[in-house]
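Undergrad: Sequence below, structure please.
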Amino acid sequence: MQWRGSGFVVLGWWYVVAVLGAVGVLLMAFGDVRWGGRIMAGGLFFGAFVRLVARPARKAGGLNARSRAVDVLLLLGLAIGILVASATVKLDV
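TA: Okay, here's the model as predicted:
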């Protein structure tokens, strides 16, 4: 999906995932690490869900990079990894 002549590609649902990731990073930097990780993981879980159910594939926008199975598995793997890492981080110094 592209607007004619503008060079701007409409990425659709990718914007939601990117905003949730940015909010999670900011929250991790200036607030609670665990909640920031949960928000980031939630955004990635949402991206995996959208990529899984979007029919046709072009409705997924920027989340459509590889085959559907690879995209969903990568997003789920990243989400689980971030969730586990943020939940098990030792915050006592």
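Undergrad: Only C-alpha atoms from now on, for both contacts and neighbour counts.
TA: Fine.
Undergrad: And the residue nearest the centre of the chain, how close does it get to Arg66?
TA: Among the residues of the chain, the one closest to the centroid is Leu44, at 3.2 Å (C-alpha atoms, centre = their mean). Applying C-alpha to C-alpha, to the nearest Å, the value for Leu44 to Arg66 is 16 Å.
Undergrad: How about Asp32?
TA: From Asp32 over to Arg66 (counting by C-alpha to C-alpha), the distance is 33 Å.
Undergrad: Also Val72?
TA: From Val72 to Arg66 the distance is 9 Å (C-alpha to C-alpha).
Undergrad: Of those two, which one has the most company?
TA: Shown here are Val72 and Arg66; by other C-alpha atoms under 10 Å, Val72 has more neighbours (22 against 9).
Undergrad: Also this sequence, please, to line up against the first:
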Amino acid sequence: MADSNLVQHWRVRTRNFALGGVACVMSAFVLKATGTTVAAKVFDVLLVLFVLFGLVALYCTHRYWQVFRDDEIANGGSAKTAQEKWHEMYPPGAG
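TA: All right, here's what the predicted structure looks like:
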């Protein structure tokens, strides 16, 4: 897999796991609001899934950054320029 394809791969994985976590939380709170007896058991399972999706999304973000930095260095840049580009794409504190 080419470096830029690998960057795209990790970006998509990060986004998908983050969206999966958001979907779990939204589903959990909808079930909690309905107040059915089954909802209590499903609520706990959805919260555990949310935590797992969150942890995997953090790992994918870390891998995304590593591959992004390596791709920038392979294309003639440096770790500093990779960090500057990363901060342009994802400003600190904007999330």
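Undergrad: Any idea what the TM-score is?
TA: Once superposed, chain against chain, the TM-score is 0.50 (TM-score structural alignment, normalised by the length of the first structure); 57 aligned residues with a C-alpha RMSD of 2.4 Å.
Undergrad: Okay, helices next: where are they in the second structure?
TA: 3-34, 37-74, 79-89 (DSSP state H).
Undergrad: now for the last one, which elements pack on it?
TA: Looking back up the chat, that one is helix 79-89 of the second structure. Here helix 79-89 of the second structure touches helix 37-74, going by 3 or more C-alpha pairs under 8 Å, 6 or more residues apart in numbering; DSSP states H and E.
Undergrad: who does the helix it packs on touch, helix- and strand-wise?
TA: helix 3-34, helix 79-89.
Undergrad: which of those helices sits most buried?
TA: Mean neighbour count, computed with mean count of other C-alpha atoms under 10 Å, is highest for helix 3-34 among those, reaching a mean of 17.
Undergrad: quick check: angle from that helix to helix 37-74?
TA: 160 degrees (axes from the mean of the first three to the mean of the last three C-alpha atoms, to 10 degrees).
Undergrad: could you say what helices and strands helix 3-34 of the second structure packs with?
TA: Secondary-structure packing of helix 3-34 of the second structure (3+ C-alpha pairs under 8 Å, 6+ apart): helix 37-74.
Undergrad: Pull out the buried positions in the helix it packs on.
TA: Applying a neighbour-count criterion of 16 or more other C-alpha atoms under 10 Å, one finds 39, 43, 46-47, 49-50, 53-54, 56-57, 60-61, 63-65, 67-72 buried in helix 37-74 of the second structure.
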